[in-house]
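Undergrad: prediction below, plus the sequence it came from.
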Amino acid sequence: MEIGETLDVRTSSQFRKWLLKNHGKKKEIWLIRYKKASGRPSIDYIDAVEEAICFGWIDSIEKSIDGERYATRFSPRRPKSNWTLTNKERALKMIADGRMRDAGLAALPSELLKR
């Protein structure tokens, strides 16, 4: 799979702003992140995943771009996709923190909504 459209943000709030505007329009985005050794500021992986979950998106493939950067593919979750225990726990935390958006709630597995 080739790297498609990329997004280079440094903070989770910048990624959240992009998701707020684009989560219902885009089919994917490749989030650029910098390797620690580069010394460049970069969005934290866990922060990026949590923001994605809030909007019903998920990470998948990661590819190296060069010696300093790599790209992680984020896309909307498919209906009835498999949720890891870790991501279920993250979703519950986001709900408790009031961060989940309607699109994120709609993507949740039914057993989480019964809690």
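TA: Nice, thanks for sending it over. Residues are numbered from 1 along each chain as shown.

Undergrad: for the rest of this, base every contact and every neighbour count on C-alpha atoms.
TA: OK.

Undergrad: measure Lys17 to Arg33 for me?
TA: 17 Å (CA to CA, to the nearest Å).

Undergrad: repeat for Leu92
TA: Using CA to CA, one gets 26 Å for the distance from Leu92 to Arg33.

Undergrad: for those two, indicate the residue with more neighbours.
TA: Applying other CA atoms under 10 Å to Leu92 and Arg33 shows that Arg33 carries more neighbours, namely 24 against 17.

Undergrad: buried residues in the helix or strand harbouring Ile58?
TA: If you go by DSSP states H and E, Ile58 is part of strand 57-64. Residues 57-59 are the ones in strand 57-64 that count as buried (16 or more other CA atoms under 10 Å).

Undergrad: specify which member of those is nearest to Tyr45.
TA: Of all the buried residues of strand 57-64, Tyr45 sits closest to Asp59, with 9.7 Å by CA to CA.

Undergrad: let's verify the residue nearest to that closest one when sequence neighbours are not counted: helix, strand, or coil?
TA: Among residues not flanking Asp59 along the chain, Phe74 sits closest, at 4.4 Å (CA to CA, 6 or more residues apart in numbering). Here Phe74 is recorded as strand under DSSP: H, G, I helix; E, B strand; the rest coil.

Undergrad: ok, Phe74 touching Trp57?
TA: Yes - the criterion here is CA atoms under 8 Å, and Phe74 meets it with Trp57 at 6.5 Å.

Undergrad: quick one on the thing from earlier: helices and strands around the strand holding Ile58, which ones?
TA: Counting contacts by 3 or more CA pairs under 8 Å, 6 or more residues apart in numbering; DSSP states H and E, strand 57-64 packs against helix 45-54, strand 69-76.

Undergrad: and here's the other structure:
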Amino acid sequence: MVAPPGYADAEPEFSARSIAHISPSSGACYSGFLCLYRDPGFRGGGYAIREGVDLNDFRAFFFNDEMSSWVNATRLRYCWFPDINFSGAFEVMPAGGSGPLLHPWRDNTASALADC
């Protein structure tokens, strides 16, 4: 497993939001957040979701079928789903884990996530 870039304590302004945009140049994932990236290797920008927040439809923030890598910097186990409303065969994202590259048949298929 590749160590995620910028894995550190959350900044106060950043942690005040439930969902925050990650710029393509940053790649940082702060403690207490689950970070989803557009490209493999924690690149391409994406979104950071505060620990405890579940999302049933990635279309709400234009990230449906876009995720290629992730970092779970929370204390919770999360699962991502290929279909909205938490449906389809889920994939586990363990607490403190990361996925620098999704399997080719699962790449760009995430549509929802929840702690599980």
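TA: The structure has been received and is ready for your questions. Small disclaimer: the values here were computed from a predicted structure and weren't measured.

Undergrad: what's the TM between chain one and chain two?
TA: After superposition, the two chains reach a TM-score (TM-score structural alignment, normalised by the length of structure 1) of 0.30; 62 aligned residues with a CA RMSD of 4.5 Å.

Undergrad: and the gap between the residue nearest to Asp59 of structure 1 and Ser110 of structure 1?
TA: From Phe74 of structure 1 to Ser110 of structure 1 the distance is 22 Å (CA to CA).

Undergrad: next one: Thr86 of structure 1
TA: From Thr86 of structure 1 over to Ser110 of structure 1 (counting by CA to CA), the distance is 16 Å.

Undergrad: likewise Ser60 of structure 1?
TA: 22 Å.

Undergrad: again, but for Ile53 of structure 1
TA: 15 Å.

Undergrad: comparing those two, which residue is more hemmed in?
TA: Taking other CA under 10 Å, Ile53 of structure 1 and Ser110 do not tie; Ile53 has more neighbours (27 against 11).

Undergrad: for that one, what are its contacts?
TA: 87, 90-91, 100, 104 (CA atoms under 8 Å, 6 or more residues apart in numbering).

Undergrad: 7 Å - rerun?
TA: Contact partners of Ile53 of structure 1, counting by CA atoms under 7 Å, 6 or more residues apart in numbering, are 91, 104.

Undergrad: same check on Ile61 of structure 1?
TA: Contacts of Ile61 of structure 1 (CA under 7 Å, 6+ apart): 72-73.

Undergrad: any idea how far it is from Ile29 of structure 1?
TA: Computed as CA to CA, the Ile61 of structure 1 to Ile29 of structure 1 distance reads 11 Å.

Undergrad: list the residues that contact both of those two?
TA: Common contacts of Ile61 of structure 1 and Ile29 (CA under 7 Å, 6+ apart): Arg73.

Undergrad: please name the nearest non-neighbouring residue to Thr6 of structure 1.
TA: Thr6 of structure 1 sits nearest to Trp30 (CA to CA, 6+ apart), 4.5 Å away.

Undergrad: where's that neighbour, which helix or strand?
TA: With DSSP H and E as criterion, Trp30 of structure 1 is part of strand 29-34.

Undergrad: counting by contacts, list what that strand packs against.
TA: strand 6-7, strand 69-76 (3 or more CA pairs under 7 Å, 6 or more residues apart in numbering; DSSP states H and E).

Undergrad: mean neighbour count added to these, as TSV?
TA: Putting these into TSV (neighbours: other CA atoms under 10 Å) gives the following:
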stretch	mean neighbour count
strand 6-7	14
strand 69-76	19
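
Undergrad: so which of those gets nearest Asp47 of structure 1?
TA: When those are compared for distance to Asp47 of structure 1 using CA to CA, the nearest one is strand 69-76, at 12.9 Å.

Undergrad: mind giving me the packing neighbours of the closest one?
TA: Strand 69-76 of structure 1 sits against strand 29-34, strand 57-64, with contacts defined as 3+ CA pairs under 7 Å, 6+ apart.
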